[in-house]
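Novice: task: produce atomic coordinates for the following.
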Amino acid sequence: MDLTGTLAIVTGAASGLGKATARLLAERGAQLALIDLQPEGMADLARETGALSLSCDVADAAASEAAFDRIVAVCGVPRLLVNCAGIAPGARIVDRGGPGSLVEFERIVRINLIGTYNWLRLAAAAMTGNAPDAEGQRGVIINTASIAAYEGQIGQAAYAASKGGVASLTLPAARELARHGIRVAAIAPGLFGTPMVEAMTQEVQDRVFDAIPFPKRPGRPDEFAQMVLSIVANPMVNGSVFRLDAGLRMLAR
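Specialist: Down below sits the predicted model:
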């Protein structure tokens, strides 16, 4: 897919993986629509790139539909959606001798999984009306899973469940949307230098980073963005979840 002049929506664009992805897409000529609940983080990027930025809870159906309609009215129909919005708090199943918070479990699943599906469904429905390119493509949707989907640590039951849902969504979504010429893939990053990872204590960071085979460091957000470009560029990529983790296999704690 040629990104020049192509409308790309990036959720979670105020920081971390989403912001790096949006910046690289803009450098490659894409037109941008940025979505995040924190408008302050999108402001500088919107000024840099001329992007449309909208504050929105990705898991809120009505708010998301209104935001999506605004994007279409101002910018047109997207050909690319990159879902990066997400949270990664710890949430124990048994907490201080009692059952963990169901409210917190629901919040994590709501943002990470339901929010991803919500924007996937909106983008896919709109993309079906796009004219196909030379490969027959009408759109590409890239979601963000996590290696926690496969090796969730203690305290990550909710996060792992939410990201496992994103991973499991990939193939059936790709199969369903194939007849419309829409590809679906997901990236499962390991430890990246984002606000989520930086919120860990230094002790935890040192222990976890030491377990990374090579390169022995957290990933850079621009390396995630490069993976997005690779998926967009290669029409054979469809229905797969790609680990981006420097060979890391997470231990129980």
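
Novice: CA atoms for contacts and neighbours, from now on please.
Specialist: OK.

Novice: isn't Leu24 up against Ala225?
Specialist: Yes - counting by Cα atoms under 8 Å, Ala225 is a contact partner of Leu24 at 6.6 Å.

Novice: neighbour count for these two, which is higher?
Specialist: Neighbours were tallied for Leu24 and for Ala225 using other Cα atoms under 10 Å; the higher tally belongs to Ala225 (20 against 16).

Novice: which residue packs closest to that one, ignoring adjacent ones?
Specialist: Leaving aside its sequence neighbours, Ala225 sits nearest to Thr21 (Cα to Cα, 6 or more residues apart in numbering; 4.4 Å).

Novice: helix or strand for that neighbour, which one?
Specialist: helix 16-27 (DSSP states H and E).

Novice: can you list contacts of that helix?
Specialist: Here helix 16-27 makes contact (Cα atoms under 8 Å, 6 or more residues apart in numbering) with 3, 8, 10-13, 32, 34, 42, 45, 49, 82-85, 193-195, 221-222, 224-226, 228-229.

Novice: now the buried members of those residues.
Specialist: The neighbour count (16 or more other Cα atoms under 10 Å) marks 3, 8, 10-13, 32, 34, 42, 45, 49, 82-85, 193-194, 221-222, 224-225, 228-229 as buried among those.

Novice: buried sites along the longest strand seen in the chain?
Specialist: Looking across the chain with DSSP state E, the single longest strand is strand 182-189. By 16+ other Cα under 10 Å, the buried positions in strand 182-189 come out as Ile182, Arg183, Val184, Ala185, Ala186, Ile187, Ala188, Pro189.

Novice: alongside the first, I'd like the structure of this one:
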Amino acid sequence: MRGKVSLVTGAGSGIGRATALALAENGATIVIADMDFAAAEETAALITAASSDPDTGAAHTAPLALSCDVTRPAEVARVFAAIDDNFGGLDYAVNNAGICTEVGPISDYSLSSFRTMMSVNVMGVFTCLQHEVSAMRRRGGGAIVNLSSIFGQVSGPGYSAYTVTKHAVEGLTKSVALENAEHGIRVNCVRPSVVQTPLMTGKHVNAAPGSKEWSAYENANPTKRNAQPEEIAAAIVWQLSDEASFVSGGGINLDGAYLAR
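Specialist: As a prediction, this is how the structure comes out:
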């Protein structure tokens, strides 16, 4: 992957940060986009520190940290302008930025929360895909991974809005893969179950490791544990790599056999 220009949205923490680090370890040039610019800079600093160690095999090109709210098309456009200005094109993209703003019965669900989640999880991915596809067609090909979820296939009580957004991501993955197969652009998704990230420990889900809620998620999984971000990142890196050269339009279940039932 040496020299491959790679965009990861929401790379300031969690799966996004783990993916950016894993891509850098494989030699890719990393563009870190996050609405929390300080967190994006922290990820960039971690990559830079790793690249100073000759035994890590990390990227030699300095990472680029950018502030970006994916719900704002102008900010997304600025990210891609910066990619062109700094690197002249894009090879890989990981559309990871996502939120879960509320969990609860649909009868009580806030419409403002629903709109916010749709704006980030669906419109944000849609807008990024528009730019990514254009950039990769100019490049002559590329690979994209979208972050779906087990709720892109099934659902659970209280997750109606989140389920809608992840089903939409699955549909986008299939459609954009079909549109761009002849252009050498592969598009896939990953479907994690519960992963130890800030999304799970925030105020809306509030399932910190060690809590009763966290234990309930662990017990619901056949493995009796939840995933770590690095486990998801490893699959994303493979999907982007040439080892997955004939893989497009689908997804990988990263769920400890949850969906096998």
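
Novice: about what we covered before: quick check: the farthest pair among the buried residues of strand 182-189 of structure 1?
Specialist: Ile182 and Pro189 (22.8 Å; Cα to Cα).

Novice: which ones are touching Arg137 of structure 2?
Specialist: His183, Gly184, Ile185.

Novice: next step: the buried ones among the contacts of helix 16-27 of structure 1 restricted to helices.
Specialist: Met42, Leu45, Thr49, Pro221, Asp222, Phe224, Ala225, Val228, Leu229 (DSSP state H).

Novice: not counting sequence-adjacent ones, nearest residue to the counterpart of Ser230 of structure 1 in structure 2?
Specialist: Ser230 of structure 1 maps onto Trp238 in structure 2, with residues paired by TM-score structural alignment. Distances taken as Cα to Cα, 6+ apart put Ala244 closest to Trp238 of structure 2, at 6.4 Å, once the chain neighbours are dropped.

Novice: burial count for the one you found?
Specialist: 13.

Novice: repeat for the one 5 residues further on
Specialist: The burial metric for Gly249 of structure 2, expressed as a neighbour count using other Cα under 10 Å, is 20.

Novice: on the three-state scheme, the counterpart of it in structure 1 is what?
Specialist: Taking TM-score structural alignment, the alignment pairs Gly249 of structure 2 with Gly239 from structure 1. With DSSP: H, G, I helix; E, B strand; the rest coil as the basis, Gly239 of structure 1 sits in coil.

Novice: show me the helices in the stretch 1-150 of structure 1, by range?
Specialist: For the stretch 1-150 of structure 1, helices defined by DSSP state H, counting those that start in this stretch occupy the ranges 16-27, 39-49, 61-75, 102-109, 115-127, 148-151.

Novice: and the contacts of the second one?
Specialist: For helix 39-49 of structure 1, the surrounding residues in contact (Cα under 8 Å, 6+ apart) are 13-15, 19, 23, 26, 32, 34, 36, 51-55.

Novice: list the buried ones in that helix?
Specialist: By neighbour count on 16+ other Cα under 10 Å, the buried set for helix 39-49 of structure 1 is Pro39, Met42, Ala43, Leu45, Ala46, Thr49.

Novice: also the fifth one?
Specialist: For helix 115-127 of structure 1, burial by neighbour count (16+ other Cα under 10 Å) applies to Gly115, Thr116, Tyr117, Asn118, Trp119, Leu120, Leu122, Ala123, Ala124, Ala126, Met127.

Novice: ok, the residue sitting nearest the centre point of structure 1 - contacts?
Specialist: Residue closest to the average C-alpha location in structure 1 (Cα atoms, centre = their mean): Cys84, at 2.4 Å. Shown in contact with Cys84 of structure 1 (Cα under 8 Å, 6+ apart): Val10, Thr11, Gly12, Ala13, Leu17, Gly18, Asn143, Thr144.

Novice: next one: Ala161 of structure 2
Specialist: For Ala161 of structure 2, the contacting residues are Phe114, Met117, Met118, by Cα under 8 Å, 6+ apart.

Novice: map Glu65 of structure 1 across to structure 2 for me.
Specialist: Aligned partner of Glu65 of structure 1 by TM-score structural alignment: Ala77.

Novice: likewise for Val82 of structure 1?
Specialist: Alignment note (TM-score structural alignment): Val82 of structure 1 maps to Val94 of structure 2.

Novice: ok, now Phe209 of structure 1?
Specialist: Structural correspondence for Phe209 of structure 1 with respect to structure 2 (TM-score structural alignment): Glu218.

Novice: could you say which helix or strand contains its match?
Specialist: If you go by DSSP H and E, Glu218 of structure 2 is part of helix 212-220.

Novice: how big is the offset of that helix relative to structure 1?
Specialist: Superposing on structure 1 places helix 212-220 of structure 2 at an average distance of 1.1 Å from its equivalents, by mean Cα distance after the TM-score superposition for structure 1.

Novice: and that helix, how far out from the chain middle?
Specialist: Mean-position distance between helix 212-220 of structure 2 and its chain equals 24 Å (Cα atoms, centre = their mean, to the nearest Å).

Novice: go on, stretch 169-178 of structure 1?
Specialist: Worked out by Cα atoms, centre = their mean, stretch 169-178 of structure 1 lies 16 Å from the chain centre.

Novice: how much space separates Ser230 of structure 1 from Ile142 of structure 1?
Specialist: Ser230 of structure 1 sits 11 Å away from Ile142 of structure 1, going by Cα to Cα, to the nearest Å.

Novice: for Val241 of structure 1, same thing?
Specialist: According to Cα to Cα, Val241 of structure 1 stands 10 Å off from Ile142 of structure 1.

Novice: what does Glu203 of structure 1 give?
Specialist: Going from Glu203 of structure 1 to Ile142 of structure 1 by Cα to Cα gives 33 Å.

Novice: between the two, tell me which one has more neighbours.
Specialist: Applying other Cα under 10 Å to Glu203 of structure 1 and Ile142 shows that Ile142 carries more neighbours, namely 25 against 8.

Novice: having no further points to raise, I will conclude here.
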